[in-house]
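J.: Below is the sequence, then the predicted model.
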Amino acid sequence: MGIFHDLRGSSRTAIMVAVAAATVGIIYGYDSSNIGGALDFIAKDFHITSEADKGLLVSYVIFGEIAGALSGGWLANRFGRKRIMVLVAGTFALFSLLSALAWSVPSLAIARILLGVTVGISIVVVPMFVAESSPTKIRGALLVLYQVATVFGIICGYLVAWALAPTGNWRIMLGAAAIPGILITLALMRAPDTPRWYMMKGRREDAAKVLARIDPDADVHAELDSMEADHAEAEADRAKGTSTFKQMVSKPYLRATVFVVLLGFAVQITGINAIVYYSPQIIKAMGFSEQDTMAIFGLPALIQFIGLIAVFVSMAVVDRMGRRPVLLTGIGIMIAASLVLIFTFGVGAAGQTDPTNIHLSGVFVALGFLGLVMFTVGFTFGFGALVWVYAGETFPSHLRGAGSSTMLTSDLVANYIVGVAFLPLLKVLGGGGVFAVLGGFAVLAFLFVWKFAPETKGRPLDDIRIFWENGGKWPSDYDPTHGGTAVPEPRGPVGGH
């Protein structure tokens, strides 16, 4: 396939740096799924009975993630992308062990919040690091690697829960996350920081060395001059008293800010983490008993494995098809999946009064599983892969940290809403009602992306600002390979595509 040819033709340093950074996604994914596997065992030990309290327990980590996402951009600019990622991986290992040692709900909540801070920082810093360390032609694919690592972590979390389910040992389920945290810390310590961060700190020689290693075909001096000009412009704005916040809520970047806030919110409000956090509960709601651990934990792992295949497909096509077609295709699959699940629970569970204790017949169990697979595949192919691409690409370097923080904070706010509300809604509305709500959000997300998402395929990272400075469309005479010569730009159904 074309992606593998592009990867073979790219700098080994660029690929190794991006892979090392993307592996941080493993800890994010593992944490997302292992709490779902451990939830019932924790609830039994700590005598948690209400669905709302279970949802709150799952969501404690999101409080920390929001705090981490808000501070991640500033930390990355102040101390460097690499240093912060090393700190994230190391403290993740520490707080995972603290979670395993919890002696009460409050102590577990504190550990989960601290764990969330590290995860929140990571989901801001990793896309910045990878975007700034990738050659243009494979930047999208390398950003999608973060989602590959995240889904792999989710699968590992479910498999560990499956293996430990007979013992009910939730402490090992949570504490095992320290292992990838330690390994990733060691892998990251050998990576260099990004050329753009070195330029922000006036270290042009270091930036030149890293850029030459990452992209041997690049015009190093021209690219560094462009970064230097961008940084000088940012410094001039600061000297005038123009804060980062003011730049983001003023033209030309107000449009970009609104776009990332709404896109980040749409990624999670459509409900993927309801599937990740609560797959064991959803599987039980389809009629499986608590004793059937192979179904309760094995089926979610299988669903995520199929989703992982979809991420690899997305990775292979994102730099060829483009960002918009991949994203719209993924959301379309999620809408279709919602319809399947609405039918499954609405018809298959008709007349059953307790929506959390239903019994589906064989054909409806199969349809339910198909719907969950389609929902996960649609997400991992589209939103799951592209959220990291747009987080890393949308803003120029002097606003990239703040822009990523803004987008992913919005993402996490929606994640919190879903995490807290899903189980109570499942009890009140049943599976059909819940997926009708999520499907409605997916339809709105599809329309939003169709209207406003830019196509950044093949655009040099520092040129993407042109899209926003030109009112949300690419100039008709802009040519990314010829410095702006008059080459007509093909346009989609909405300006700027």
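T.: Received, thanks.
J.: make it CA atoms for all contacts and neighbour counts henceforth
T.: Fine.
J.: Hmm, Arg400 and Thr244 touching each other?
T.: No - taking contacts as CA atoms under 8 Å, Thr244 lies outside contact range of Arg400: 10.3 Å.
J.: Can you pick out the residue with more neighbours from these two?
T.: Each of Thr244 and Arg400 has its neighbours counted (other CA atoms under 10 Å); Arg400 has more, 22 against 15.
J.: Contacts only, for that one.
T.: By CA atoms under 8 Å, 6 or more residues apart in numbering, the residues touching Arg400 are 73, 128, 392-394.
J.: Then Leu328?
T.: Here Leu328 is in contact with 382, 446, 449-450 (CA under 8 Å, 6+ apart).
J.: Next step: the residues you listed restricted to strands.
T.: Nothing among those maps onto strands, per DSSP state E.
J.: got a winner among these for most neighbours?
T.: Most surrounded of those: other CA under 10 Å gives Gly382, at 28 neighbours.
J.: contacting residues around that one?
T.: Here Gly382 is in contact with 314, 326-331 (CA under 8 Å, 6+ apart).
J.: Kindly report the same for Phe297.
T.: Here Phe297 is in contact with 37, 158-159, 161-162, 280 (CA under 8 Å, 6+ apart).
J.: Over to Val130?
T.: By CA under 8 Å, 6+ apart, the residues touching Val130 are 17-18, 21-22, 139, 142-143, 392.
J.: at 7 Å instead, please
T.: By CA atoms under 7 Å, 6 or more residues apart in numbering, the contact list for Val130 reads 18, 21, 142-143.
J.: Just the ones in helices from these, please.
T.: Counting by DSSP state H, the part of the contacts of Val130 found in helices is 18, 21, 142-143.
J.: take the one below as the second:
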Amino acid sequence: MHDASSSAGVPADELHIVFVLLISVTAAMGGLLFGYDWVVIGGAKDYLFAHFHVTGVDQQGWLTSCALVGALLGSICSAGLSDRFGRKLMLIVSAAVFLVSSIFTGMAGSIAAFTLWRVAGGLAIGLASNISPMYIAEISPARWRGRLVALNQLTIVIGVLAAQITDWLITRHVPAHATTASLAGSWYDLWAWRWMFIAVAGPSALFFFCSLFVPESPRWLIKEGRLQQAHQVLSAIGGAAFARSAGQSIQESIGSESLVKVQWKDLLHRGVPALLVVGVVLAVLQQWSGINVIFNYATDIYRRAGYTLNQQMFNIVITGVINLVFTFVALFTVDRIGRRTLMLIGCCGIGLSHLAVGWAFYAHLHGPVVLAFTLATIAFYAMSLAPVTWVLISEIFPNRVRGASVAISVSALWIACFALTYSFQPLTAALGIAGTFWLYSGICLAGWVFVFFSVKETKGQSLEQLEQSLHAARR
């Protein structure tokens, strides 16, 4: 099946890929801030807990995961806001919230203030996690869409690594065998965790500035009846011939009735509920694959494996490097091997790696063995579930209900992420560290079965062609 550029009769070399890449990178900066703000707590939490004398497991779990409540709220709000005000304005708003919340989180003088601003930062995460990949999917020619949407995951991974390196650089001079208790009253206790949060204010300001200059999504413009503006954006992407053909395809897929406000009952149209099930299950699977406990509880996991505080922080940087390297594997294979194949490889690889991590803890094998198996888990995740889930969620839904459908799927993702992060310590208390990783392994293998039977390949097809396939399946 031909992609959008082929159907428009436009050779690949006439597509203005530099322009598309620039605006995609700008939108993907939301992913970078999302990755940083989401993971920075992993290195900051021990110093934060010591500073505010937080000892209860429940309160520690809440402070670690409270940003995810904001992410859920942001995700829920993003559907109506992006459909009413457009994708571009929501990119600008998310950048502004990232900027303000990062500064005030770092300056928090109480647990209540910290919680408030972490939830605000989570709100920005929720907006960016919806809007950035959706915007990129809507401005990308089909032949480039998988790689460009995966670019959002690459920036998330860069943000994760940036947070991990920042945490390590700030604490690298901590004495080798120091504990957070022994650092009470020191600069590390008073300021280290604060600078970990404030450091992202600079990239947030850059994202805000650059977002002012990106064009609006042409699909949103057509849905709003602003056809001339949409034609201008599509011309900038691929020239006049591309704009005419792509614009006509988008208009036909959206239909004249979509110029009115989308209603939630539209999600009940034939074919859409089944796609929502796929989107929601993939979102939950990405989280309940268990990978994010390695990011958010890395210090706890590596402490159990026998590493000192300094070694724990350095190991966290290694996990970030592996995460980045294998994200490039996804970038170069998602439009060649395909989404479905990568998801199957990932589910199997992560499941087996979790099985090995559980076995290592069960057999009391510490140090490099645990590190190696956790790195294998991250490698499989980075090349599959991490980027491909976002690609699939951004492209499987019909144009008319994409905003609402993506919001529902991503909201499910954040609910699952909160449940995963909050439940890790209670699960390890009930099942042991080995049993907890075996549980995650079982979920991954169940996910493999779901992907095998329920997920169809989407590579190489325009969003309109995917919608046409949906209509054909209804008949």
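T.: Received the coordinates, thanks. Quick caveat: nothing in here was measured; it's all calculated off a predicted structure.
J.: What TM-score do the two superposed chains give?
T.: Once superposed, chain against chain, the TM-score is 0.90 (TM-score structural alignment, normalised by the length of structure 2); 447 aligned residues with a CA RMSD of 1.9 Å.
J.: Neighbour-wise, give me the winner out of the ones in helices among the contacts of Val130 of structure 1.
T.: Highest neighbour count within these: Leu143, with 32 neighbours (other CA under 10 Å).
J.: Secondary structure element for the nearest residue to that one once chain neighbours are set aside, which one?
T.: Residue nearest to Leu143 of structure 1 in three dimensions, not counting chain neighbours: Val389, with 5.5 Å by CA to CA, 6 or more residues apart in numbering. Using DSSP states H and E, the element containing Val389 of structure 1 is helix 383-393.
J.: swap in Met29 of structure 2?
T.: Met29 of structure 2 is part of helix 17-51 when elements are defined by DSSP H and E.
J.: so where is the helix or strand immediately after that helix in the chain in structure 1?
T.: As assigned by DSSP H and E, the chain's next helix or strand after helix 17-51 of structure 2 is helix 57-65. Counting by TM-score structural alignment, helix 57-65 of structure 2 falls onto residues 51-59 of structure 1.
J.: now for Val369 of structure 2: what does it line up with in structure 1?
T.: Per TM-score structural alignment, Val369 of structure 2 is aligned with Leu367.
J.: Surely that match touches Phe345?
T.: No - at 9.4 Å, Leu367 of structure 1 does not count as touching Phe345 under the criterion of CA atoms under 7 Å.
J.: who's in contact with the residue nearest to Leu143 of structure 1?
T.: If a contact means CA under 7 Å, 6+ apart, then Val389 of structure 1 has 140, 143-144 as its contacts.
J.: swap in Val267 of structure 1?
T.: Applying CA under 7 Å, 6+ apart to Val267 of structure 1 gives the contacts 383, 411.
J.: how close does the most centrally placed residue in structure 2 get to Asp37 of structure 2?
T.: For structure 2, Ser129 is the residue whose C-alpha lies nearest the centre (CA atoms, centre = their mean; 5.6 Å). Counting by CA to CA, to the nearest Å, the separation of Ser129 of structure 2 from Asp37 of structure 2 is 12 Å.
J.: Leu439 of structure 2 too?
T.: 27 Å.
J.: The two: which is more packed in?
T.: The neighbour comparison of Leu439 of structure 2 against Asp37 (other CA under 10 Å) goes to Asp37, with 26 against 19.
J.: Which parts of the stretch 51-200 of structure 2 are helices?
T.: Applying DSSP state H, counting those that start in this stretch to the stretch 51-200 of structure 2 gives helices spanning 57-65, 67-85, 87-106, 111-139, 142-171, 187, 193-198.
J.: got it, and the stretch 351-497 of structure 1?
T.: Counting by DSSP H, counting those that start in this stretch, the helices of the stretch 351-497 of structure 1 are 362-381, 383-393, 397-452, 465-469.
J.: Give the other helices and strands that the first one contacts.
T.: Going back to what we said before, that points to helix 362-381 of structure 1. helix 299-317, helix 323-348 (3 or more CA pairs under 7 Å, 6 or more residues apart in numbering; DSSP states H and E).
J.: hang on, the earlier thing: which residues are in contact with the match of Val369 of structure 2?
T.: Applying CA under 7 Å, 6+ apart, we find Leu367 of structure 1 in contact with 340, 344.
J.: can you check the one 4 residues further on too?
T.: Gly371 of structure 1 makes contact with 337-338, 340-341, according to CA under 7 Å, 6+ apart.
J.: What number of residues are in the vicinity of the closest residue to it other than its chain neighbours?
T.: Distances taken as CA to CA, 6+ apart place Ala337 nearest to Gly371 of structure 1, at 4.8 Å, with adjacent residues excluded. Around Ala337 of structure 1 there are 25 other residues, counting by other CA under 10 Å.
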